[in-house]
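Undergrad: quick one, structure for this:
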Amino acid sequence: MSDGLADGYDLVIFDLDGVIYLIDKPIPGAAEAVGRLRASGTSVAYATNNASRRAGDVASLLTGMGVPAEPGEVLTSAGAAAAVLARRLPAGAPVLVVGADALRAEVTDAGLTPVSTAEEKPEAVVQGFGPDVGWKVLTEAALAVRAGATWVATNTDRTLPSPRGPLPGNGSLVAVLRTALDREPDLVVGKPQPGLFTTAASVSGAERPLAVGDRLDTDIQGAVGAGMDCVLVLTGVSGPADLLAAPPERRPTFVADNLGGLFRAADDARLPLDAGSAGGWRVTVEGDRARLDGSGDPITALRLLCSATWNGVPVTGVEPVSPDAAALLDSWGL
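TA: Here you go, the predicted structure:
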């Protein structure tokens, strides 16, 4: 047995957007990482806030990218939202769907009746991401909620990662209704709520699951809330500056450049690194300043600096000493 980070876990739960792919393009090394886990006997699951695809469609997309997946390994916020509504509403109850066809299909499969207008007197509004969501359906949703319909959001991700940069996500669309209604949704189903993680672990029978995500405010916070160890990979939304500023409920167990970090030693990724110096880097803390000197692996520098900022040094107090430190902090936007 090797001493890789993932070897200490019996299930790895992956987020998708920003971890395995960006919209519809695989992230380099993702297929190889998942294949390596499967070859070692480690179970794999996928938990996504994106409500625009059904589990079977996600599995087909992954398989087409060289990442073999079964529908039963995929948990989506669309399916979770429909299941929640099915438990709360009588069979056949009308539900106004704001989102993609995948969300409408999940509502139908849950034994409820998808509708499109407030005049159809929906008992609930379920809102998920859809690239064609526009003013007309948002208007109907606002009218329905004002009339007393329960408002359920699949997730509140502000952005979606893409090869072109962050794009508006479902949270941005939820914000439209939040502004119009001057209130919050009655329920948010997806991450950072822990349900997708705990369900994945329960379905697989895992005793020691590991979550992997690219967003501190959803993936990592959800895993922390579920009591799971977790890895932040820097291939999606959250970057080093975000990690340095993370509050306790959004602090991952490990950090890695990409999924290759799952097969390196756990102690080379664990957060924070309190040694003061390691791998050619040194961090000196003086009051509200943390000075970074030296040169080496950026992840090591990040782990050292997390020790400083998570213990009270403001991110604005991080300063470079060496030229390599200056270049690194500049690349992080600091």
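Undergrad: going by C-alpha atoms from here, please, whenever you check contacts or count neighbours.
TA: Fine.
Undergrad: for the residue nearest the centre of the chain, give its distance to Ser238.
TA: Centroid check for the chain by CA atoms, centre = their mean gives Asp219 as the closest residue, at 3.3 Å. Here the criterion is CA to CA, to the nearest Å. By it, Asp219 lies 10 Å from Ser238.
Undergrad: re the thing from before, tell me the SS of the residue nearest to the centre of the chain?
TA: helix (DSSP: H, G, I helix; E, B strand; the rest coil).
Undergrad: next, count neighbours for the residue nearest to it when sequence neighbours are not counted.
TA: What sits nearest to Asp219 in space, not counting adjacent residues and going by CA to CA, 6 or more residues apart in numbering, is Gly213, at 5.2 Å. Per other CA atoms under 10 Å, the neighbour tally for Gly213 reads 33.
Undergrad: my read is that the residue nearest to the centre of the chain contacts Val212, right?
TA: Yes - Asp219 is within contact range of Val212, at 7.4 Å (criterion: CA atoms under 8 Å).
Undergrad: who touches both of these two?
TA: Common contact partners of Asp219 and Val212 (CA atoms under 8 Å, 6 or more residues apart in numbering): Asp15.
Undergrad: tell me who's in contact with Pro94.
TA: Neighbouring residues of Pro94 by CA under 8 Å, 6+ apart: Leu112, Thr113, Pro114, Val115, Glu120, Lys121, Pro122, Glu123, Ala124.
Undergrad: let's see this one next to it:
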Amino acid sequence: MTDGPTHDALLVDLDGTVYAGPRAIPGAVEALEVARERGRTVSYVTNNASRAPGAVSDHLAELGLTVTEDDVVTSAQAGAAVLAGQLDPGAKVLVLGTDALADEITGVGLTPVRAEDDEPVAVVQGHSPDTGWRQLAEAGLALNRGVVWVACNVDPTLPSERGFLPGNGSMVAALRHASGREPQVAGKPAAPLLRQAMERVGASHPLVIGDRLDTDIAGGHAVQAETLLVLTGVSTAADVLAAVPDQRPTYLADDLASLDDLESARVGRDDPWTAEVDGEALVLTGDGDDVAALRVLCAAWWATGRDGGPTVRADGDAAARALESLGLVADRGPTPS
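TA: Alright, predicted model coming up:
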């Protein structure tokens, strides 16, 4: 495995990277087991606050991974830690989320409650499939009093085997709109979750791995870490080509199999593909792997310093096939999500 001498831990996202819903993404388990067997420190860092670390590790073990509860760091833990650093011991926190999130609040010495009538001094919000209007209303009443508000994460969507579902960020948006306030964010792309994961394993130069530019890759930038984007979840080829600077990955690959030869997935490395800027367009020439073509396109476009995505044109049949496979239709620029 050639993940470079400076990466002292792999901080791996879960939803859209290791699994989609209950099922493992093809090849993910095998790649991570090889990484562990070769001596890499692997931590699983998830923005999903709905399950306890033990439940997450049990799920990963069922998929075939060698993992313990201590290998999992959740945004619920990060959210609880953020509140513990601001509130007095025993302070009441209105929990808008699952019992697993409430347990994390208890674990840091605070008192979870579920209603505004309990006079909480803070609100913590994490994903729960059971969140409805009544729960949002209780939190909204507390927020209107000016209490501390921490969102475990603000992902607008959640990948599943059925497609993309509303994520915690969509529920946060409802309260943001109703209260006119902005929460503190514990999960990616904010730094607290990744810093907690780094501290747990003693890492100073991790590789942050995920499927989302706006959370995983931006989170890596927030802690000044190198990043690997895999195209197995939310972000698409068009998204990455149009990415803003603080969402651009160091490495780009189809999936986690790239961990076996990470340097070959570096954006900007030498490659048989070439991409040249022609006005507002990029022209792709050559032959080879589709994602390698995307890496070359990204390197060429990002170097221009321009905003948004370019029109992409193919020079030759191989280039046309690659662009079609990537969803980058010639003469029609990719639209960032």
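Undergrad: and the residue nearest to Asp219 of structure 1, what's its match in structure 2?
TA: Using TM-score structural alignment, the partner of Gly213 of structure 1 in structure 2 is Gly210.
Undergrad: pretty sure that match sits against Tyr19.
TA: No - using CA under 8 Å as the test, Gly210 of structure 2 is too far from Tyr19 to be in contact (11.2 Å).
Undergrad: which residues are in contact with both of these two?
TA: Overlap of the contact sets of Gly210 of structure 2 and Tyr19 (by CA under 8 Å, 6+ apart) is empty.
Undergrad: ok, which stretches of the stretch 51-200 of structure 1 are helices?
TA: For the stretch 51-200 of structure 1, the helices defined by DSSP state H, counting those that start in this stretch cover 55-64, 77-88, 101-109, 135-146, 170-181, 195-204.
Undergrad: coming back round to it: got a quick ChimeraX command for the buried subset of the contacts of Pro94 of structure 1?
TA: Buried members of the contacts of Pro94 of structure 1, defined by 16 or more other CA atoms under 10 Å, are picked up in ChimeraX with:
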select :112,113,114,115,121,122,123,124
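Undergrad: among the contacts of Pro94 of structure 1, which are located in strands?
TA: Secondary structure defined by DSSP state E assigns Thr113, Pro114, Val115, Ala124 of the contacts of Pro94 of structure 1 to strands.
Undergrad: what about the most far-flung residue of structure 1 relative to its centre, distance to Ala149 of structure 1?
TA: Most distant from the centre of structure 1: Glu119, at 35.5 Å, with distances by CA atoms, centre = their mean. As judged by CA to CA, Glu119 of structure 1 and Ala149 of structure 1 stand 12 Å apart.
Undergrad: repeat that for Asp7 of structure 1.
TA: Relative to Ala149 of structure 1, and taking CA to CA, Asp7 of structure 1 is found at 47 Å.
Undergrad: same question for Val237 of structure 1.
TA: On the measure of CA to CA, Val237 of structure 1 and Ala149 of structure 1 end up 33 Å apart.
Undergrad: what's the closest of the helices of the stretch 51-200 of structure 1 to Val321 of structure 1?
TA: With respect to Val321 of structure 1, and counting by CA to CA, the nearest of the helices of the stretch 51-200 of structure 1 is helix 170-181 at 39.3 Å.
Undergrad: mean shift of that closest one relative to structure 2?
TA: Here helix 170-181 of structure 1, set against structure 2 after superposition, deviates by a mean of 0.8 Å using mean CA distance after the TM-score superposition for structure 1.
Undergrad: name the helices or strands packed onto that helix?
TA: Applying 3 or more CA pairs under 8 Å, 6 or more residues apart in numbering; DSSP states H and E, we find helix 170-181 of structure 1 packed against helix 135-146, strand 159-160.
Undergrad: now do the contacts for the alignment partner in structure 2 of Val152 of structure 1.
TA: Under the alignment (TM-score structural alignment), Val152 of structure 1 maps onto Val150 of structure 2. Val150 of structure 2 is in contact with Gly79, Val82, Leu83, Ala122, Val123, Val124, Gln125, Pro183, Gln184, Val185, Ala186, counting by CA under 8 Å, 6+ apart.
Undergrad: shared with structure 1, which of the residues you listed?
TA: Shared with structure 1 under both residues aligned by TM-score structural alignment, their matches' CA atoms under 8 Å, the contacts from those are Gly79, Ala122, Val123, Val124, Gln125, Pro183, Gln184, Val185, Ala186.
Undergrad: CSV for the residues you listed, including distance to Leu10 of structure 2?
TA: Below are these laid out as CSV (distance: CA to CA, whole Å):
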residue, distance to Leu10 of structure 2
Gly79, 22
Ala122, 33
Val123, 31
Val124, 28
Gln125, 27
Pro183, 28
Gln184, 26
Val185, 22
Ala186, 20
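Undergrad: can you get me a residue count around the counterpart of Gly171 of structure 1 in structure 2?
TA: Aligned counterpart of Gly171 of structure 1 in structure 2: Gly169 (TM-score structural alignment). By other CA under 10 Å, the residues close to Gly169 of structure 2 number 21.
Undergrad: how about the one 5 residues further on?
TA: A total of 14 residues lie near Ala174 of structure 2 under the criterion other CA under 10 Å.
Undergrad: ok, now Asp7 of structure 1?
TA: By other CA under 10 Å, the residues close to Asp7 of structure 1 number 19.
Undergrad: what's near enough to touch the nearest residue to Gly167 of structure 2 once chain neighbours are set aside?
TA: The shortest distance from Gly167 of structure 2 to any non-neighbouring residue, by CA to CA, 6+ apart, is to Thr157 (4.1 Å). When contacts are counted by CA under 8 Å, 6+ apart, Thr157 of structure 2 is found next to Phe164, Leu165, Pro166, Gly167, Asn168, Gly169, Ser170.
Undergrad: how about the closest residue in space to the last one that isn't next to it in sequence, what does it touch?
TA: I take that to be Ser170 of structure 2. The shortest distance from Ser170 of structure 2 to any non-neighbouring residue, by CA to CA, 6+ apart, is to Pro156 (4.9 Å). Pro156 of structure 2 sits next to Pro166, Gly167, Asn168, Gly169, Ser170 when contact means CA under 8 Å, 6+ apart.
Undergrad: also Ala102 of structure 2?
TA: By CA under 8 Å, 6+ apart, the contact set of Ala102 of structure 2 is Val95, Pro112.
Undergrad: follow-up on the earlier one: columns distance to Leu37 of structure 1 on top of the helices and strands packed on helix 170-181 of structure 1, output as CSV?
TA: Below are these laid out as CSV (distance: least, CA to CA, whole Å):
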stretch, distance to Leu37 of structure 1
helix 135-146, 42
strand 159-160, 26
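Undergrad: what residue in structure 1 is paired with Leu231 of structure 2?
TA: Aligned partner of Leu231 of structure 2 by TM-score structural alignment: Leu234.
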